[in-house]
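> need a 3D model of the sequence below.
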Amino acid sequence: MRIVVLSGAGISAESGVPTFRDDKNGLWARFDPYELSSTQGWQDHPERVWAWYLWRHHLVQRVDPNDGHRTVAEWEKITGIEDVTVVTQNVDNLHERAGSSAVHHLHGSLFEFRCDNCDSAYAGELPEMLEPELEAEPPQCTCGGLIRPDIVWFGEQLPERPWQASVDAVQRADLLIVVGTSGIVYPAAGLPEMALAQGTVVVEINPEETPLSSSATLAVRQSASDALPHLLQQLPSLLKRV
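Okay, the predicted model is just below:
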């Protein structure tokens, strides 16, 4: 069996990684997401955008994978499962830290950086940020450009390689598990539609109803850490009830 897990912010929120709108520290609450997650926002206020992502970079390092992340990684060791591919909209590294070996980041990573001018990768030291700050000076590339997080912002295309690898994995999958995602952000939201069109079983795990819920093969109204550890054992009986 070939399994693909499409994960969103919900699974990381269970580890203590807040979504933008759930970030209650107060410093960022007054900003629209577009101001901190767009090419225009970067051009207008690079110090503000850099501070936001540098804070989240360090925040993620201080939290741990949860039972949902760990369960997906453990599936790779089960006899009869040919491969487990994670396609994630998250920019953290919790799937990798849990032990998943095939993870495709559709929206980039908080742990990769590049120059906004020459596009070269940056591997220099990052300043510590123990508490959130409103502004911080981005490092400078040798070409004179500014170092930015390698994150897909509003107005940018998804990276081609992870996207194509994700499409290929879904096309080969016997089971697609959609966990912790709102199902409204395209093109990622099109992957379950693709799977359903080709007859693949699609299981949604989300405490809340989403646009995918009515068309999914099975919708499980639980959190990732509650549902995933028991899902494969319960799946045959659950599907019989559909």
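> CA only for contacts and neighbour counts going forward, please
Will do.
> can you show me the strands along the protein?
Along the chain, counting by DSSP state E, strands occupy 2-7, 83-88, 103-105, 108-115, 121-122, 147-151, 175-179, 201-205, 218-220.
> residues contacting the fifth one, please?
Applying Cα atoms under 8 Å, 6 or more residues apart in numbering, the set of residues contacting strand 121-122 from outside is 112, 113, 114, 115, 141, 147.
> thinking again about what came up before, out of the strands of the chain, which is closest to residue 26?
The minimum distance between residue 26 and the strands of the chain falls on strand 108-115, with 21.4 Å, by Cα to Cα.
> which elements pack onto the closest one?
Under the contact criterion of 3 or more Cα pairs under 8 Å, 6 or more residues apart in numbering; DSSP states H and E, strand 108-115 touches helix 46-61, strand 121-122, strand 147-151.
> contacting residues for the spatially most central residue of the chain?
Compute the mean C-alpha point of the chain, and by Cα atoms, centre = their mean the closest residue is residue 90, 1.5 Å away. Each residue near residue 90 by Cα under 8 Å, 6+ apart is listed here: 7, 8, 9, 12, 105, 106, 107, 108, 109.
> any idea how far residue 199 is from it?
Remark: distance between residue 90 and residue 199 (Cα to Cα, to the nearest Å) = 26 Å.
> what do you get for residue 210?
Using Cα to Cα, we find residue 210 at a distance of 20 Å from residue 199.
> relative to residue 148, how far out is residue 137?
The span separating residue 137 from residue 148 equals 11 Å under the rule Cα to Cα.
> wait, I meant residue 188
Residue 188 is 23 Å from residue 148, where distance means Cα to Cα.
> next, the second sequence, to be compared with the first:
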Amino acid sequence: MKHLVVLTGAGMSAESGIKTFRDANGLWEGHDVMEVASPIGFAKNPELVLDFYNQRRRQLLSVSPNLAHRALADLETTYQVSIITQNVDDLHERAGSTNVLHLHGELLKARSTYNETDVFPWKADIKLGDLCQKGHQIRPHIVWFGEAVPLIDEAINICQTADILVIIGTSLQVYPAASLMAYTPKSARVYYIDPHPAPNIGNHIQLIAEKATTGMQKLTALI
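Take a look at the predicted model:
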């Protein structure tokens, strides 16, 4: 069974109603990204950061996987599918995908501010005063700007065994995630689904300039 590796970004979940990471002026839901997605921002104004993610979490619980998520899950009948996502939602899992690696964390989990490996499921709001079992404030289980990406080595290992690489809904501008494509074997076929693709992607990549749902329909006819 061929190994199909999928890299997904914000465009994958946009059609489910999850807003993309940030708009053209660099703001995220009206906030400077560093205010709500960095350790410095959290130290400066933890209530703002917690409220920001509380709103994102509530939104996530109100939406459903789209046809693109479901199409990827269906591919598990004919391929060994590994999904590496930059998204912090659980829509891949809810659609039925069974092998999902979240590079940037998961919105429906929390972790201790004292021990980053103390991670646990969390679907409610996080408030100041919510503590881990050892008495430390908890925070969203999100990889913020300025923090290491703990799963990047595992993601590299996955890419190194790809027969087919599919990139969906990402600008290929956020590193280290954007570098993963370089670790796939030269023999791997590469497809890129995005209505606004990154420039200069290379002649070896087959571009499908569509949003995720219609792009996945075209992809399944090609592979």
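> what's the residue nearest to the centre of structure 1 aligned with over in structure 2?
In structure 2, residue 90 of structure 1 lines up with residue 87, judged by TM-score structural alignment.
> still on that earlier bit, mind checking which of residue 210 and residue 199 of structure 1 has more residues around it?
Taking neighbours as other Cα atoms under 10 Å, residue 210 of structure 1 and residue 199 compare with residue 210 leading, 14 against 11.
> which ones are touching that one?
For residue 210 of structure 1, the set of contacting residues under the criterion of Cα under 8 Å, 6+ apart consists of 182, 183.
> so residue 146 of structure 2 touches residue 38, yeah?
Yes. Contact criterion Cα atoms under 8 Å: residue 146 of structure 2 and residue 38 qualify, at 6.5 Å.
> residue boundaries of the helices in structure 2?
Taking DSSP state H as the criterion, structure 2 carries its helices at 10-14, 33-36, 39-44, 46-61, 67-74, 91-95, 152-159, 212-222.
> buried deepest among those helices, which one?
helix 10-14 (a mean of 24; mean count of other Cα atoms under 10 Å).
> what range in structure 1 matches that helix?
Helix 10-14 of structure 2 covers residues 9-13 of structure 1 once aligned (TM-score structural alignment).
> what's the mean distance for the matching stretch versus structure 2?
In the superposition with structure 2, the average deviation recorded for stretch 9-13 of structure 1 is 0.6 Å (mean Cα distance after the TM-score superposition for structure 1).
> check the offset of that stretch from the chain's centre.
With Cα atoms, centre = their mean, to the nearest Å as the basis, the distance from the averaged C-alpha position of stretch 9-13 of structure 1 to the chain average is 8 Å.
> and for stretch 80-91 of structure 2?
Its chain's average C-alpha position is 6 Å from that of stretch 80-91 of structure 2, according to Cα atoms, centre = their mean.
> with stretch 120-139 of structure 2 instead?
On Cα atoms, centre = their mean, the centre of stretch 120-139 of structure 2 falls 22 Å from that of its chain.
> what's the span of stretch 135-155 of structure 2, first residue to last?
The separation between the terminal residues of stretch 135-155 of structure 2, taken as Cα to Cα, is 33 Å.
> and stretch 142-162 of structure 2, by the same measure?
Taking Cα to Cα as the measure, stretch 142-162 of structure 2 stretches 27 Å from start to finish.
> show residues contacting it.
2-5, 34, 37-39, 82, 84, 88, 101-107, 165, 176-177, 180-181, 183-185, 188.
> let's see it at 7 Å
Contact with stretch 142-162 of structure 2 is made by 3-5, 37-39, 84, 103-107, 180, 183-185, 188, as judged by Cα atoms under 7 Å, 6 or more residues apart in numbering.
> again, but for stretch 2-20 of structure 1
Stretch 2-20 of structure 1 is touched from outside by 60, 63-66, 68, 81-90, 169-170, 173-181, 224, with contacts defined as Cα under 7 Å, 6+ apart.
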